[in-house]
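Engineer: Next comes the sequence, and after it the predicted model I'd like to discuss.
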Amino acid sequence: MIINNNKADKVEPMFKSLSQKTKASYFLILAMAFIYFSSGSMLLYLPKFFVHLGSTKQEAGFLVALSVIPFVLLSILSGHLANKFGSWRLVLLGNILHFSAALLFITVDEVSPLVYLLRIMQGIGHVCVFTPLFTSVARIVPDNFKAQGIGYFTIAIQFGTASGSFLGELAINNLGYTKFFLIVAFMNTLCALASGYLRGSEDETHAGTANSLGEPNGTKWLLVFGGMTLILVLGGVFGTLLQFIPVYFDEMLTSGVIAEAIPGRAFLTSGLITVACIRLLGGKYSDGKHKGVIVAVCNIGLLVVLYLITYIDSITTSLLVSIMFGGFYGLLYPMTNAYVLTKVGAKVRGAVTGSLTMLFEIGFRGYALVAGIVAHHLGFEWMFYSMVVFYAVGALFYYLTILVSSRRDFEDVVTDEDQTVFEEGMVVDKE
């Protein structure tokens, strides 16, 4: 029985410990993530374009959600293919699909079946780019720096999303939709060209821990499922807050609960900035020997924050709660992903990466539907209470898997020791 906790004895600087080749590959992935998600966040203005073409708001909403279907259906396959054949091929294909869709949108003058086809193309393109890039990070970053590597990767995504959302509105208002789509296509071209350089990193693989997934050990499967469950509930909490906080603040104002309006950015912007800052400044501690304690504190803190949201009554309290949320969530997401990926073998790491992105997306989109029903029938306060229960159940299952796994490890060690004593006794008897 091999037990490998894979804990760092001290906090080490990630970039100083990576080889020059690995470092170059990693920075290339960060640059690609920044550019790709800049172009992707520009597409957040597609509903405005659809309404401009004459669609209803309901139809525009459906068109936005349509691209999620390929992502959910193909994420695991995308990760598996990236792991087997190399990420660069899928990244190239995905950006070609995005490039083609952007150019074809220029020819659209009404909401026709072509628009639905283009949205599906964009959904397939997204699953061909995001999951393989994530798989590349999981492949080239050593296990003892996995949380940091994922954390910095998500920072690149966040900065790309922020810059793209700003650039998109600027392009539409000043240049029009044709040049808007040309800019998107240009960004996809840059990513497609960069994917060729990504090919050089395909041989850099840092294997998972001993007795990892892919080998006949049920304990590791259990730990992986626990981590995946936590990713699912994290996605549900994060997505629901992003989508419902502005509506919640408006509801409080119109119902007279608060006298002064609280802008949504007082929670969302400050929270997202905190997420980026905590990953940038505190990322090196997420792979240290106290990472288990950090995860426990963040899990408890997140539950408290979800409850405290119901006490927000001003811009000040909104800022305080959002900063708390950003701090706890900011570390939990990369650390939980790293926890799962360090429990799996190299052969299945791509498929597991795809599963992680799929589960987060299901939580992000799916629980918002449940939360909306609760808010409609019982009110927003009960919606947040339901989120506390939802997250608590996921966190409890996560810790239950760790408890059961630890017990199995102990029993295996005891069994091995008993077998050794028995064998030694047999030798003595023979003598």
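Structural biologist: Nice, thanks for sending it over.

Engineer: CA only for contacts and neighbour counts going forward, please
Structural biologist: OK.

Engineer: So residue 346 versus residue 79, what's the distance?
Structural biologist: Distance from residue 346 to residue 79, counting by C-alpha to C-alpha, to the nearest Å: 12 Å.

Engineer: Comparing the two, which residue is more hemmed in?
Structural biologist: residue 79 (33 against 21; other C-alpha atoms under 10 Å).

Engineer: In terms of helices and strands, where is that one?
Structural biologist: Counting by DSSP states H and E, the element that carries residue 79 is helix 68-85.

Engineer: Give me the contact list for that helix.
Structural biologist: For helix 68-85, the external contacting residues (C-alpha atoms under 8 Å, 6 or more residues apart in numbering) are 87-90, 120, 123-124, 126-128, 131-132, 135, 347-355, 357-358, 361-362.

Engineer: Buried only: go through the residues you listed for me.
Structural biologist: Buried members of the contacts of helix 68-85, counted by 16 or more other C-alpha atoms under 10 Å: 87-90, 120, 123-124, 126-128, 131-132, 135, 348-355, 357-358, 361-362.

Engineer: if we can go back for a sec, give me the subset of the contacts of helix 68-85 lying in helices.
Structural biologist: Using DSSP state H, 87-90, 120, 123-124, 126-128, 131-132, 135, 349-355, 357-358, 361-362 are the members of these that sit in helices.

Engineer: What helices and strands are in contact with the helix or strand encompassing residue 268?
Structural biologist: Assigned by DSSP H and E, residue 268 belongs to helix 265-282. Judged by 3 or more C-alpha pairs under 8 Å, 6 or more residues apart in numbering; DSSP states H and E, helix 265-282 is in contact with helix 146-175, helix 218-254, helix 315-341.

Engineer: Mind putting those helices into TSV with mean neighbour count?
Structural biologist: Listed next are these as TSV, based on neighbours: other C-alpha atoms under 10 Å:
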stretch	mean neighbour count
helix 146-175	20
helix 218-254	21
helix 315-341	23
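
Engineer: Okay, one more to line up with it:
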Amino acid sequence: MKNDRLWNRDFIAVCISSFFLFMTFYSLAVTLPVYVKDTLQGSTQQIGLVMTYFIIAAVIFRPLAGKWIDELNRRKVIFISLALFMICSFVYVGINSLSALFVLRFLHGVGFGIATTATGAVVIDIIPDQRKGEGIGYFSLFMSLAMVIGPFVGLTIMTHYSIYVLFVVCIVFAVLSFVIGMSARIPERAPREKAKQSWHWKSLIEPKSIPISLSGSVLAFSYGALTTFISIYARELGIEQAASYFFVVFAAMIVLSRPFTGKLFDRMGEHILVYPGIILFTIGMLGLSQSHTTFIFLLMGALIGLGYGALLPSFQTIAIKAAPSHRRGLATATYFVFFDSGYGIGSYVLGIIAEKTNYHTMYFVAGIVVACTTLLYYGLHHRKMRTVAKKVYS
């Protein structure tokens, strides 16, 4: 009888490694904009570029990572990616110019893109088949925890100490991610010789995962406005201290909802989570654009957290389930290529909108974009499922 235990040693190790990986990412994501503006004297557009260079690198290397994790020695792929991510974390301490920071962000993005794709693909094989929705939900919960603790730690250290103290803390996070990640027993697959020789685009991207990944990219476009600009937006509103608590409330809602969202997905399907999730996310972003007080600012963070917490694992699970089992690594890579692309483009484009208008307008535009996810999801996924169901039962 197949073992259906979810919380085993390897699942926990990969989850904790991913947690510290994202702790580094989110701690830097919300603090580097302040560092670029105040210390390096960068513009709003250059603030967006600090995130965009990182994401471009992740997008370029995710498809390759998906191919490598399906065909090569998985342990070596994870070792190299986590090691690169860790080494880059050490270099931030010596950065003193925008050009050097851009180069470092690109290299750091390479390690991040490969590592997150690899760990995301490996954990899928560790999770029992009948508990995929629940398992991926809990795996992404660790990312959500990093989403709250990372920004809080980053902004708190920036307020009371300095960015250089934060860089040292991020080094510790990266080292922990490497050590714990390498302690997991990683399931191996036999090399696939034909796949190794193929460099057709389908050897880098999983076509069946593209429709839902497009929906994810639109969602990520608006999400980029949160991590990249929320700290500066809070400062403009005169509630700078609320910025760190925004992510506390945001992720608390994800944590509170996660135990039942994964089970709902497995038992009742994705639609029951996706449509309410989009509505909550949209209302939260539109409300955020009109915020002037700490209460409304944090309340919108709670609504966005509930929406995002329902959408992210649902879209990722749909992308993975759409692919054959031997292409789950590519499915994971495909989803995050589109997600990261939307995130990077959103950080840059919304930064331009903020520079030309203001942050209120930028968040309003981001909310309208989230609402468009409904049309994409229905047109590319839901309607297709209804058509398949009709053929089956007719």
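Structural biologist: The structure has been received and is ready for your questions. Given the structure is predicted, the values throughout are model-derived calculations rather than measurements.

Engineer: ok, back up a step: what's whichever helix or strand comes after the helix holding residue 268 of structure 1 packed up against?
Structural biologist: Moving toward the C-terminus from helix 265-282 of structure 1, the next helix or strand (DSSP H and E) is helix 291-308. On a contact count with 3+ C-alpha pairs under 8 Å, 6+ apart, helix 291-308 of structure 1 meets helix 315-341, helix 380-430.

Engineer: Show where the shortest one falls in structure 2, residue numbers please.
Structural biologist: By that I understand helix 315-341 of structure 1. Matched against structure 2 by TM-score structural alignment, helix 315-341 of structure 1 falls on residues 294-320.

Engineer: ok, back up a step: quick check: the helix holding residue 79 of structure 1 aligns to which part of structure 2?
Structural biologist: So helix 68-85 of structure 1 sits over residues 55-72 in structure 2, by TM-score structural alignment.

Engineer: Against residue 129 of structure 1, how distant is the closest residue to residue 88 of structure 1 other than its chain neighbours?
Structural biologist: Of all residues not flanking residue 88 of structure 1 in the chain, residue 195 sits nearest, at 5.1 Å (C-alpha to C-alpha, 6 or more residues apart in numbering). For residue 195 of structure 1, the distance to residue 129 of structure 1 equals 10 Å [C-alpha to C-alpha].

Engineer: any shared contact partners between those two?
Structural biologist: Common neighbours of residue 195 of structure 1 and residue 129 (C-alpha under 8 Å, 6+ apart) are 91-92.

Engineer: The two: which is more packed in?
Structural biologist: With neighbours defined as other C-alpha under 10 Å, residue 195 of structure 1 and residue 129 compare such that residue 129 has more, 29 against 24.

Engineer: quick one: what's aligned to the more buried one in structure 2?
Structural biologist: So residue 129 of structure 1 corresponds to residue 115, using TM-score structural alignment.

Engineer: Contacts only, for that match.
Structural biologist: By C-alpha under 8 Å, 6+ apart, residue 115 of structure 2 lies in contact with 77-78, 81-82, 85.

Engineer: Ignoring the adjacent residues along the chain, who's closest to residue 261 of structure 1?
Structural biologist: The shortest distance from residue 261 of structure 1 to any non-neighbouring residue, by C-alpha to C-alpha, 6+ apart, is to residue 253 (6.0 Å).

Engineer: That neighbour and residue 260 touch, don't they?
Structural biologist: Yes: if you go by C-alpha atoms under 8 Å, residue 253 of structure 1 and residue 260 touch, sitting 6.9 Å apart.

Engineer: Give me the neighbour count for the nearest residue to residue 290 of structure 2 once chain neighbours are set aside.
Structural biologist: The shortest distance from residue 290 of structure 2 to any non-neighbouring residue, by C-alpha to C-alpha, 6+ apart, is to residue 360 (6.4 Å). As a burial measure, residue 360 of structure 2 scores 18 neighbours (other C-alpha under 10 Å).

Engineer: again, but for the one 10 residues further on
Structural biologist: Close neighbours of residue 370 of structure 2, defined as other C-alpha under 10 Å, add up to 25.

Engineer: Find the nearest non-adjacent residue to whatever residue of structure 1 lines up with it, please.
Structural biologist: By TM-score structural alignment, residue 370 of structure 2 lines up with residue 391 in structure 1. Residue nearest to residue 391 of structure 1 in three dimensions, not counting chain neighbours: residue 233, with 5.6 Å by C-alpha to C-alpha, 6+ apart.

Engineer: before we move on, what about residue 314 of structure 1?
Structural biologist: Distances taken as C-alpha to C-alpha, 6+ apart place residue 262 nearest to residue 314 of structure 1, at 6.4 Å, with adjacent residues excluded.

Engineer: So that neighbour: helix, strand or coil?
Structural biologist: The local conformation at residue 262 of structure 1, judged by DSSP: H, G, I helix; E, B strand; the rest coil, is coil.

Engineer: What distance do you get for it to residue 316 of structure 1?
Structural biologist: Counting by C-alpha to C-alpha, the gap from residue 262 of structure 1 to residue 316 of structure 1 is 9 Å.

Engineer: Can you verify my assumption that residue 77 of structure 2 contacts residue 119?
Structural biologist: No: using C-alpha under 8 Å, residue 77 of structure 2 is not in contact with residue 119; the gap is 9.7 Å.

Engineer: what do those two both touch?
Structural biologist: Shared contacts of residue 77 of structure 2 and residue 119 (C-alpha under 8 Å, 6+ apart): none.

Engineer: Can you find the partner of residue 16 of structure 2 in structure 1?
Structural biologist: Per TM-score structural alignment, residue 16 of structure 2 is aligned with residue 31.

Engineer: Distance check, that match against residue 204 of structure 1.
Structural biologist: Distance from residue 31 of structure 1 to residue 204 of structure 1, by C-alpha to C-alpha: 18 Å.
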